[in-house]
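Asker: how would this look folded up:
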Amino acid sequence: MSVPIPSRRALSAALIAAALALPVQLMAHGDVAPQPMNTEALPDVGEDWLTENPYRAEAAGDEVWLTAVKIGDSGYNQNCARCHGLGAVSGGLAPDLRFLEAEEYGDEWYIERFRHGYTQDGVTKMPGFEEVLDQKAAWAIRTYVETRPEDGALDDHTARLTEIRDQLAAGDGDTTAIAAELTQIAGNVATASGAPKADSTVSRAAEILALAPDNRKGASELLTIGLSAAH
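Answerer: Below is the predicted model of the structure:
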């Protein structure tokens, strides 16, 4: 008898529900003070809280999207990683936010938790951030999280990325051509959330070479990090 494969929505809901059922002491945030985020580079989104991410590339453009990812990266790792895991990869003690769908359904769940937190049996498992971080910060973090690559996203490209990494480390190759190839590979990296664009070490290495073609070392080091994380 075949077993039906759950939809992405059902899977993400199940993972989040299971994590929320963990013992309180495992998920408590403790006394870590929220860290401020500089969101001046992002366009304003108004005073009323939105229910859909305004910084996705298809709505705001690639430049705004990339800015939101970078600001969200810093904000997430300062304010959220302690419980939800570095790079949004949960260790199992809190919901793995990478699987929260990159559509309005997932946005509504996210922004509700961001603003008001989560309490169970009178105990706060997650504090609300509405009073300490603004809406632009909230959606920047959301943008970063939803662009995390899925597990194994680089597996099909490991051999070629290793060759490129070694070529860059040796100071060889046409960096313009290498940047173009890395951009092409980055476009095929799938996200865990279903978002159409992933922010990965591959895309960031391509960006480094596009902005500073002589920075082979920086691009090589980023690829090394990505390849190490893939194993």
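Asker: contacts and neighbour counts: CA atoms only from here.
Answerer: Fine.
Asker: In terms of secondary structure, what does the longest helix that the chain contains contact?
Answerer: If you go by DSSP state H, the chain has its longest helix at helix 62-79. With contacts taken as 3 or more Cα pairs under 8 Å, 6 or more residues apart in numbering; DSSP states H and E, helix 62-79 sits against helix 57-60, helix 135-146.
Asker: Try it again at 6 Å.
Answerer: If contacts are counted by 3 or more Cα pairs under 6 Å, 6 or more residues apart in numbering; DSSP states H and E, helix 62-79 sits against helix 135-146.
Asker: and the angle for the helix it packs on with helix 62-79?
Answerer: Orientation check (axes from the mean of the first three to the mean of the last three Cα atoms, to 10 degrees): helix 135-146 against helix 62-79 gives 90 degrees.
Asker: what's in contact with helix 135-146?
Answerer: Helix 135-146 has contacts (Cα atoms under 6 Å, 6 or more residues apart in numbering) with N53, A68, V69, G72, D73, Y76, R98, S193.
Asker: Which residue ranges of the chain form strands?
Answerer: For the chain, the strands defined by DSSP state E cover 118-120, 123-126.
Asker: what comes up buried for stretch 123-134?
Answerer: For stretch 123-134, burial by neighbour count (16 or more other Cα atoms under 10 Å) applies to T124, K125, M126, P127, G128, F129, E130, L133, D134.
Asker: Quick one: distance of stretch 182-200 to the chain centre.
Answerer: With Cα atoms, centre = their mean, to the nearest Å as the basis, stretch 182-200 stands 11 Å off its chain's centre.
Asker: First-to-last residue distance for that stretch?
Answerer: Using Cα to Cα, to the nearest Å, the end-to-end distance of stretch 182-200 comes to 11 Å.
Asker: which residues make contact with that stretch from outside it?
Answerer: Contacts for stretch 182-200 (Cα under 6 Å, 6+ apart): 98-102, 146-150, 153, 202-203, 206.
Asker: 8 Å - rerun?
Answerer: 69, 98-102, 144, 146-151, 153-154, 157, 202-203, 205-206, 226 (Cα atoms under 8 Å, 6 or more residues apart in numbering).
Asker: One more: stretch 89-107?
Answerer: 8-9, 12-13, 15-17, 19-20, 22, 26-27, 51-53, 83-85, 88, 142, 145-148, 150, 192-195.
Asker: filter those residues to the buried ones?
Answerer: Among those, the ones that count as buried by 16+ other Cα under 10 Å are 12-13, 15-16, 19-20, 27, 51-53, 83-85, 88, 142, 145-148, 150, 192-195.
Asker: Let's have the buried residues of stretch 123-134 in a markdown table, adding distance to A59.
Answerer: Conversion of those to a markdown table gives the following (distance: Cα to Cα, whole Å):
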| residue | distance to A59 |
| --- | --- |
| T124 | 35 |
| K125 | 33 |
| M126 | 30 |
| P127 | 30 |
| G128 | 27 |
| F129 | 25 |
| E130 | 24 |
| L133 | 23 |
| D134 | 20 |
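Asker: how about this one, so we can line them up?
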Amino acid sequence: MLDVRTRRLLAALTMAGLIAPVQLWAHGDVAPQPVNTDALPEVGEDWLTENPYRADKAGEEVWAKAVQIGDSGFNQNCARCHGLGAVSGGLAPDLRYLEANESGDEWFVERFQHGFTQNGTTKMPAFGEVLGQKAGWAIRTYIETRPEDGALDAHSARLHAIRDELMKGEGDEAAIKAELSEIASQVATASGAPVADSAVSRAAAALTSDPASFKHAAEVLTIGLSAAE
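Answerer: Presented below is the predicted three-dimensional model:
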């Protein structure tokens, strides 16, 4: 049975029209789903012990692309057990709290590459040979940027007001974008990573001078706020 937070997120996704109901159950299919990592730099054949796609190593552009690819890879292959958006419903560890350092990386890559078996029962399948190292580190990058629980609480009232303003197509694009970016910079990750990939940062990125972007940014905020409640 899905937990309350996951049900709210699914409902928000459907209401926003960003995902069709039939697609909701594609997350975490038993058969591993391929992850296209062509846009990411090569990392060699030998498995690394530290995430190569962090911004301080690979640059902001590579980091952002890794988050995007990791988002898709995680929600297609890992969410069935670890929860949509990496918010665990209790069936498996909440990977958001795996520290964004070499120790956390080593734990992650061991599980991703080889899986985990306990008392003869496979608790997690091995994804290393199936998805490859680049996909693994992209998923790791996405996971460590997830906001901690309650990260939006202090800004909830203002974000609802901004969302409503955007839905009406009102407000100054540059001013709203700047305010969203400022709020996004204050959103803490559960892993201790310096930058969170949150609904606020995504809404800020979606907002442009195109009037149609106002509604899209509002929908992104709606999903994030619904999941946080």
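Asker: Quick check: TM-score for this pair?
Answerer: The TM-score (TM-score structural alignment, normalised by the length of structure 2) is 0.85; 202 aligned residues with a Cα RMSD of 1.5 Å.
Asker: re the thing from before, among the contacts of helix 135-146 of structure 1, which one sits closest to I111 of structure 1?
Answerer: Set against I111 of structure 1, the nearest of those by Cα to Cα is N53 (9.3 Å).
Asker: Would you quantify the distance from the counterpart of L97 of structure 1 in structure 2 to F108 of structure 2?
Answerer: Counting by TM-score structural alignment, L97 of structure 1 corresponds to L95 in structure 2. Per Cα to Cα, L95 of structure 2 is found 9 Å from F108 of structure 2.
Asker: cool, and D71 of structure 2?
Answerer: Noted for D71 of structure 2: a distance of 16 Å to F108 of structure 2, by Cα to Cα.
Asker: okay, the longest helix of structure 1 sits on what stretch of structure 2?
Answerer: Counting by TM-score structural alignment, helix 62-79 of structure 1 lines up with residues 60-77 of structure 2.
Asker: Next, work out how far apart the residue nearest the centre of structure 1 and R115 of structure 1 are.
Answerer: Residue closest to the average C-alpha location in structure 1 (Cα atoms, centre = their mean): V145, at 2.7 Å. Going from V145 of structure 1 to R115 of structure 1 by Cα to Cα gives 16 Å.
Asker: And for I178 of structure 1?
Answerer: As judged by Cα to Cα, I178 of structure 1 and R115 of structure 1 stand 43 Å apart.
Asker: next one: P34 of structure 1
Answerer: Relative to R115 of structure 1, P34 of structure 1 is positioned 13 Å away (Cα to Cα).
Asker: do the same with A137 of structure 1
Answerer: Here the criterion is Cα to Cα. By it, A137 of structure 1 lies 11 Å from R115 of structure 1.
Asker: Between those two, point out the one with more neighbours.
Answerer: Neighbour count, other Cα atoms under 10 Å: between A137 of structure 1 and R115, A137 has more, with 24 against 19.
Asker: Now which residue in structure 2 aligns to that one?
Answerer: By TM-score structural alignment, A137 of structure 1 lines up with A135.
Asker: And for P127 of structure 1?
Answerer: Using TM-score structural alignment, P127 of structure 1 sits opposite P125 in structure 2.
Asker: ok now do that match, which residues does it touch?
Answerer: Going by Cα under 8 Å, 6+ apart, P125 of structure 2 touches H114, G115, F116.
Asker: Filter these down to the buried ones and hand me the PyMOL line.
Answerer: Listed next is the PyMOL selection for buried residues among the contacts of P125 of structure 2, using 16+ other Cα under 10 Å:
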select buried, resi 115
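Asker: Compare the contacts of P125 of structure 2 with structure 1 and list the ones that remain.
Answerer: Compared against structure 1 with both residues aligned by TM-score structural alignment, their matches' Cα atoms under 8 Å, these retain H114, G115, F116.
Asker: of these, closest to Q23 of structure 2?
Answerer: Using Cα to Cα, the kept ones among the contacts of P125 of structure 2 come closest to Q23 of structure 2 at G115, 26.0 Å.
Asker: So the nearest residue to the closest one once chain neighbours are set aside versus A58 of structure 2, what's the distance?
Answerer: Excluding the flanking residues, the one nearest G115 of structure 2 by Cα to Cα, 6 or more residues apart in numbering is A126, at 3.9 Å. A126 of structure 2 sits 26 Å away from A58 of structure 2, going by Cα to Cα.
Asker: Could you do S191 of structure 2 as well?
Answerer: S191 of structure 2 sits 19 Å away from A58 of structure 2, taking Cα to Cα as the criterion.
Asker: try E179 of structure 2
Answerer: Computed with Cα to Cα, the distance linking E179 of structure 2 and A58 of structure 2 is 27 Å.
Asker: again, but for H155 of structure 2
Answerer: 31 Å.
Asker: A206 of structure 2 now?
Answerer: With distances taken as Cα to Cα, A206 of structure 2 is found 23 Å from A58 of structure 2.
Asker: same deal with Q23 of structure 2?
Answerer: In this view, Q23 of structure 2 and A58 of structure 2 are 33 Å apart by Cα to Cα.
Asker: Give me the more crowded residue out of these two.
Answerer: Higher neighbour count among Q23 of structure 2 and A58: A58, with 15 against 9, using other Cα under 10 Å.
Asker: residue contacts, the residue lying closest to that one once chain neighbours are set aside?
Answerer: Once flanking residues are discounted, A58 of structure 2 sits nearest to P52: 6.7 Å by Cα to Cα, 6+ apart. Counting by Cα under 8 Å, 6+ apart, P52 of structure 2 touches V43, A58, W137.
Asker: Now which residue in structure 1 aligns to the first one?
Answerer: Per TM-score structural alignment, the equivalent position to V43 of structure 2 in structure 1 is V45.
Asker: ok, its match to G72 of structure 1 distance?
Answerer: For V45 of structure 1, the distance to G72 of structure 1 (Cα to Cα) stands at 16 Å.
Asker: higher neighbour count, the two?
Answerer: Neighbour tally, V45 of structure 1 and G72, criterion other Cα under 10 Å: the higher count belongs to G72, 25 against 14.
Asker: All set now, cheers.
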